[in-house]
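Participant: Sharing a model that was predicted from the sequence below.
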Amino acid sequence: MLQNHITVKNRHKKFIKTICETEIVYGLKNKKGFATSSSVHYDDENGEPAGMICFWAEKARAKSCIKDGWKKYQVTEIRLSEFMENWCIGMENDGLLIGTQFDQNMFGFEAEPLELILDLSSELNSLGKELDLKKFDGIADLEKQVKASIE
């Protein structure tokens, strides 16, 4: 079990690095929406497993999960800037988690959306990258507002 946890955590770290380099995030989408799962670590306010939308850093990994309950889904691209300022913030507001790098056995990392924004901001800063954000005055502004809302 510990080995699985380490593997999942390492895949999450690679997810952060990869999407900051490529500025693309992949999701699985069908006519009804995006591929979702339920948390095994977090509960919602009703004591039920928290909802989660899953994302990947590589198109091939996302495609490999198109099976069973997700067999009618297709891989879709999301720009990193849109993912950070629309998806992450929207999912936080909706009480959803972000699942990263799930594999065919449905093992993946469960991230709090605002924590993920901070991790992505840190990685983008280390790469010296700035994103073209529409709702914030750059990564530093987004990061500052996220930190303020967490406190």
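Facilitator: It's in. Numbering: from 1, shown residues only.

Participant: rest of the way, CA atoms for contacts and neighbours
Facilitator: Will do.

Participant: Roughly how far does Ile6 sit from Phe109?
Facilitator: Counting by Cα to Cα, to the nearest Å, the separation of Ile6 from Phe109 is 10 Å.

Participant: So the two - more neighbours on which side?
Facilitator: Using other Cα atoms under 10 Å, the more surrounded residue of Ile6 and Phe109 is Phe109, with 23 against 11.

Participant: separation between the more buried one and Ile89?
Facilitator: Taken as Cα to Cα, the span from Phe109 to Ile89 is 18 Å.

Participant: and stretch 95-105, how far apart are its ends?
Facilitator: End-to-end for stretch 95-105, by Cα to Cα: 25 Å.

Participant: Show me the contact partners of it.
Facilitator: Under the criterion Cα atoms under 8 Å, 6 or more residues apart in numbering, residues 8, 11-12, 15, 39, 44, 50-57, 61-62, 64-65, 88, 91, 108-113 lie in contact with stretch 95-105.

Participant: Equivalent analysis for stretch 39-55, please.
Facilitator: Outside stretch 39-55, the residues that reach it (Cα under 8 Å, 6+ apart) are 25-28, 34-38, 62, 95-102, 110.

Participant: Give me the subset of those that lies in helices.
Facilitator: Ala62 (DSSP state H).

Participant: putting a second one here so we can go through both:
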Amino acid sequence: MEAKMIEDFLNQIVQNNKVFIIEHKNEIAISQSLLFKNNANEPVNVVCFWDNEDLAKACCVDIWRDYTLQEICLTTFIEDYLVNIYNESFIVGINFNDQMEGVEADPLDIISNIIQLLKKQKMELDFEYFKNLADLERQLQKLL
């Protein structure tokens, strides 16, 4: 089920070249992991993303009630979010609901899956920090 949810998310964001976030005062929505703990045995932060505007808007309740919807492109998602999430040792949250339940995934796995999907579809992205998709893939392989 989880693998299917990740696959659906990836297909949707690649097809539409957009990912949705909710943020408040430049703070993106973060939850606590139910699956992953850090070295201090505390839950790891989960940075949340959605493939669907309505799903994201539905989460602007309770502690996220002051958050607003933002749309980002796939390149920004990879370069400015997934890379930083990895660097911070956080986890990616996919299509969380208003109960803060969703799929948790490793940011490097998400990047790797996006690369494979783009290659399969013979698509290239215009990166700011990488020369091209092959360069991103080379850099990713160094981390895996």
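Facilitator: It's in. Bear in mind that the values here come from a model prediction, so they are computed numbers and not experimental data.

Participant: which one in the second structure is aligned with Asp137 of the first structure?
Facilitator: When the second structure is aligned by TM-score structural alignment, Asp137 of the first structure is paired with Lys131.

Participant: What of Pro113 of the first structure?
Facilitator: So Pro113 of the first structure corresponds to Pro107, using TM-score structural alignment.

Participant: quick one: contacts for its match?
Facilitator: By Cα under 8 Å, 6+ apart, the neighbours of Pro107 of the second structure are 82-83, 85-86, 91-92.

Participant: Reformat those residues as CSV; add distance to Val14 of the second structure and neighbour count.
Facilitator: As requested, the contacts of Pro107 of the second structure are exported to CSV (distance: Cα to Cα, whole Å; neighbours: other Cα atoms under 10 Å):
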residue, distance to Val14 of the second structure, neighbour count
Leu82, 15, 23
Val83, 17, 17
Ile85, 19, 19
Tyr86, 20, 15
Ile91, 20, 26
Val92, 16, 26
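
Participant: which of those residues map to contacts in the first structure?
Facilitator: For those, the aligned pairs still in contact in the first structure (both residues aligned by TM-score structural alignment, their matches' Cα atoms under 8 Å) are 82-83, 85-86, 91-92.

Participant: Quick check: nearest residue in space to Asp51 of the second structure, chain neighbours excluded?
Facilitator: Val19 (5.4 Å; Cα to Cα, 6 or more residues apart in numbering).

Participant: wouldn't that neighbour be in contact with Cys73 here?
Facilitator: Yes - taking Cα atoms under 8 Å as the definition, Val19 of the second structure is a contact partner of Cys73 at 6.1 Å.

Participant: Neighbour count: the two, which is higher?
Facilitator: Using other Cα under 10 Å as the criterion, Val19 of the second structure and Cys73 rank with Val19 on top: 24 against 14.

Participant: Alignment lookup: that one to the first structure.
Facilitator: Aligned partner of Val19 of the second structure by TM-score structural alignment: Val25.

Participant: Tell me which residues touch that match, please.
Facilitator: By Cα under 8 Å, 6+ apart, the neighbours of Val25 of the first structure are 19, 55-58, 77-80, 83.

Participant: Return the members of those classed as buried.
Facilitator: Burial by neighbour count, 16 or more other Cα atoms under 10 Å: within these this picks out 19, 55-58, 77, 80, 83.

Participant: Could you list which of these belong to strands?
Facilitator: Filtering those for membership in strands, criterion DSSP state E, returns 55-56, 77.

Participant: Make a markdown table out of these and add distance to Ser121 of the first structure.
Facilitator: Listed next are those as a markdown table, based on distance: Cα to Cα, whole Å:
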| residue | distance to Ser121 of the first structure |
| --- | --- |
| Phe55 | 17 |
| Trp56 | 18 |
| Glu77 | 20 |
